[in-house]
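Asker: sequence and computational prediction follow.
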Amino acid sequence: MTTFAADYQAKADKLCETVDELMSRENWEAVEDKDGVLVERMNSSNYDGYMFKMTFVANMSLSDFMLVTQPKVLGGEREKWDTEIKGITILEEVTENLKIIRHETTKFGAGIVSPREFVLMVYQKTIPETNTTVQVMESVEHSECREKDDIIRASRYPTGMYVTNDGESSSLKVVVLSQVDMGGLIPMSFFKNLLPFMVVSYPEDLPKYLQIIKS
């Protein structure tokens, strides 16, 4: 491994530790618990807003789950159903499991939020002892993608997803941690108040998205 790759790997390992610590905290506040989906929040120390944790069960195989939830550059087909993705490109492939990507969105939130871009370090690994797939990401700077005046650069702070199969069933336990500063002039209250209700139906819709991909 080159020094460059080793430096990024060290950052990715540290990010895994940070996400694990945040997910393990005990003082999360439940804000929505509906149809088997628990959404919790906690004040973020990175920006003036909340970080959110969502826990649910996905009744599908790991391969199908990743196909639905991941974009093409990460081995999935999410672009086939997610209309909020304008484009995702790889800026740098550090290793097979560690990439720097640029993600541009369309308008969303009923058109209230204009397009945004993210530059993200994304790392994925497997923990064999618990049969868990871990994916973590956070915003980074990259020489191939400087900020531009015609689009707002949003920031994703330590974020992660744990997907675990207990080995006894076909279902998956999924825990997602998200903390995003969308930037711009949209009031933070918009995201604080609406986000839990925007995401709570997502797990229920996964089989529908899978059908769209495979049709």
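Answerer: Structure received. Numbering: from 1, shown residues only.

Asker: CA only for contacts and neighbour counts going forward, please
Answerer: Will do.

Asker: downstream neighbour of the longest helix anywhere in the chain in the secondary structure list?
Answerer: Ranked by number of residues, the top helix in the chain under DSSP state H is helix 3-24. Next along the chain after helix 3-24, taking DSSP states H and E as the criterion, comes strand 29-34.

Asker: what's in contact with that next one?
Answerer: Applying C-alpha atoms under 8 Å, 6 or more residues apart in numbering, the external contacts of strand 29-34 come out as 38, 39, 40, 41, 42, 196, 197, 200.

Asker: do that again at 6 Å, thanks
Answerer: 38, 39, 40, 41 (C-alpha atoms under 6 Å, 6 or more residues apart in numbering).

Asker: residues touching residue 85, list them.
Answerer: Contacts of residue 85 (C-alpha under 6 Å, 6+ apart): 105, 106.

Asker: name the residues that touch the longest helix of the chain?
Answerer: residue 94.

Asker: quick one: buried residues of that helix?
Answerer: Of the residues in helix 3-24, 8, 9, 12, 15, 16, 18, 19, 20, 22, 23 count as buried by neighbour count, 16 or more other C-alpha atoms under 10 Å.

Asker: just how off-centre is it within its chain?
Answerer: The chain centroid and the centroid of helix 3-24 are separated by 15 Å under C-alpha atoms, centre = their mean, to the nearest Å.

Asker: equivalent analysis for stretch 149-166, please.
Answerer: With C-alpha atoms, centre = their mean, you get 4 Å for stretch 149-166.

Asker: do stretch 94-110 as well
Answerer: Per C-alpha atoms, centre = their mean, the displacement of stretch 94-110 from the mean C-alpha position of its chain is 9 Å.

Asker: next, the distance between the ends of it.
Answerer: 36 Å (C-alpha to C-alpha, to the nearest Å).

Asker: pull out the buried positions in it.
Answerer: Along stretch 94-110, the positions that meet the burial threshold by neighbour count (16+ other C-alpha under 10 Å) are 94, 98, 99, 100, 101, 102, 103, 104, 105, 107.

Asker: ok, the contacts of strand 29-34 vs residue 173, which is closest?
Answerer: Within the contacts of strand 29-34, the smallest distance to residue 173 is 11.9 Å, found for residue 38 (C-alpha to C-alpha).

Asker: quick one: the helices in this structure, in order.
Answerer: Taking DSSP H to define them, one finds helices in the chain at 3-24, 62-69, 188-199, 202-214.

Asker: got a list of contacts for the shortest one?
Answerer: To tie it back to what came earlier, the one meant is helix 62-69. In this structure, residues lying in contact with helix 62-69 by C-alpha under 6 Å, 6+ apart are 76, 77, 78, 210.

Asker: second structure for comparison follows:
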Amino acid sequence: MDYKKTADEVSKKVFAYLQEDTSEWKVVKSTKTIKVWSKPSEDFSGTLYRAEALVEIPHDKLFPFIYLPEHRGQWDKAVQSYKLVETIDEDTFVFHIITHSYGFGMISPREFVYLVRIKKYDGDLMTTNSVSIDHPDYPLSPNYVRGSSYPSGYACSPLPENPQHTKFVAILQVDLGGMLMPSVIDSVMPTTLINLVTDCKAGLKKLKADI
């Protein structure tokens, strides 16, 4: 596989999703500070999700906290293992992740192996762009169901009215594998995205308290 070519293609697709008008999407879950939309995916037979939230920290400080294993592994309660597998270049990496169970145990832990491209755009937009891949160091394991991530990513940009705060956007589309009904996945994923933001904010508060 040409990792760099794949990463370029995924980055273009994720950027296009980020630019879409949310009026074309359906709101499926929301809180006072977090909103989750969905629509049918163009990349597989499942659902594409988009979550947006305001995070009260500058975007350049939030961004590494979101994706680097040394940070993510400390605050993300959905993750039991998250490690760097290979560095392709200074902006392209392969990660391996094992999740905890989803939906109060309705869905067993999953593992993912995925390629990530870090890309920055004019206007201080910082993004991760990811997709599942096969990697020789991580063949299929009988211990976990292998999930697949289709073009997904995180985006951080300064809030126009307050540059010290961040507009955070998550684009997520996953096939959790196994014999799961689509309705089960659709009931779990919006909550998973809200928990991601909530856990991240809690992790940031703890980090500030420890400094």
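Answerer: Yep, it's here. Note that the structure is a prediction, hence the values are computed from the model and not measured.

Asker: from the contacts of strand 29-34 of the first structure, which ones fall inside strands?
Answerer: Residues of the contacts of strand 29-34 of the first structure located in strands (DSSP state E): 38, 39, 40, 41.

Asker: same list (the residues you listed) but as CSV, adding neighbour count and distance to residue 83 of the first structure.
Answerer: Converted to CSV, those look like this (neighbours: other C-alpha atoms under 10 Å; distance: C-alpha to C-alpha, whole Å):
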residue, neighbour count, distance to residue 83 of the first structure
38, 17, 25
39, 25, 23
40, 20, 26
41, 22, 26
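
Asker: just put those residues in JSON lines and tack on distance to residue 66 of the first structure.
Answerer: JSON lines is the format used below for those (distance: C-alpha to C-alpha, whole Å):
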{"residue": "38", "distance to residue 66 of the first structure": "21"}
{"residue": "39", "distance to residue 66 of the first structure": "21"}
{"residue": "40", "distance to residue 66 of the first structure": "23"}
{"residue": "41", "distance to residue 66 of the first structure": "25"}
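
Asker: okay, among these, which ones form the most distant pair?
Answerer: Farthest apart among those by C-alpha to C-alpha are 38 and 41. That separation is 10.2 Å.

Asker: residue 178 of the first structure: how many residues sit nearby?
Answerer: If you count neighbours by other C-alpha atoms under 10 Å, residue 178 of the first structure ends up with 20.

Asker: that one -> the second structure?
Answerer: Alignment note (TM-score structural alignment): residue 178 of the first structure maps to residue 172 of the second structure.

Asker: got the contact list for its match?
Answerer: Going by C-alpha under 6 Å, 6+ apart, residue 172 of the second structure touches 49, 152.

Asker: I'd like the distance between it and residue 14 of the second structure.
Answerer: Going from residue 172 of the second structure to residue 14 of the second structure by C-alpha to C-alpha gives 10 Å.

Asker: now residue 92 of the first structure, nearest residue through space, not along the chain?
Answerer: Leaving out its chain neighbours, the residue that sits closest to residue 92 of the first structure by C-alpha to C-alpha, 6 or more residues apart in numbering is residue 100, at 5.0 Å.

Asker: now the equivalent of that neighbour over in the second structure: how far from residue 187 of the second structure?
Answerer: Mapped onto the second structure by TM-score structural alignment, residue 100 of the first structure lines up with residue 94. Counting by C-alpha to C-alpha, the gap from residue 94 of the second structure to residue 187 of the second structure is 29 Å.

Asker: and residue 98 of the second structure, by the same measure?
Answerer: Distance from residue 98 of the second structure to residue 187 of the second structure, by C-alpha to C-alpha: 21 Å.

Asker: same thing with residue 17 of the second structure?
Answerer: Distance of residue 17 of the second structure to residue 187 of the second structure, computed by C-alpha to C-alpha: 22 Å.

Asker: repeat for residue 69 of the second structure
Answerer: Distance check for residue 69 of the second structure against residue 187 of the second structure: by C-alpha to C-alpha, it reads 27 Å.

Asker: who has more neighbours out of those two?
Answerer: Neighbour count, other C-alpha under 10 Å: between residue 69 of the second structure and residue 187, residue 69 has more, with 17 against 12.

Asker: contacting residues around that one?
Answerer: Each residue near residue 69 of the second structure by C-alpha under 6 Å, 6+ apart is listed here: 82, 83.

Asker: for residue 121 of the first structure, same thing?
Answerer: 99, 100, 137, 138.

Asker: residue 209 of the second structure - that's part of a helix, no?
Answerer: Yes. Membership of residue 209 of the second structure in a helix is supported by DSSP: H, G, I helix; E, B strand; the rest coil.

Asker: neighbours around it, how many?
Answerer: Neighbour count for residue 209 of the second structure, taken as other C-alpha under 10 Å: 8.

Asker: against residue 60 of the second structure, how distant is it?
Answerer: Computed as C-alpha to C-alpha, the residue 209 of the second structure to residue 60 of the second structure distance reads 19 Å.

Asker: between the contacts of strand 29-34 of the first structure, which is nearest residue 153 of the first structure?
Answerer: residue 41 (23.7 Å).

Asker: can you tell me what part of the second structure stretch 134-143 of the first structure aligns to?
Answerer: Stretch 134-143 of the first structure maps onto residues 127-136 of the second structure, going by TM-score structural alignment.

Asker: next, the buried residues of that stretch.
Answerer: For stretch 127-136 of the second structure, the neighbour count (16+ other C-alpha under 10 Å) marks 127, 128, 129, 130, 131, 132, 133, 135 as buried.

Asker: what is the neighbour count of residue 139 of the second structure?
Answerer: Per other C-alpha under 10 Å, the neighbour tally for residue 139 of the second structure reads 10.
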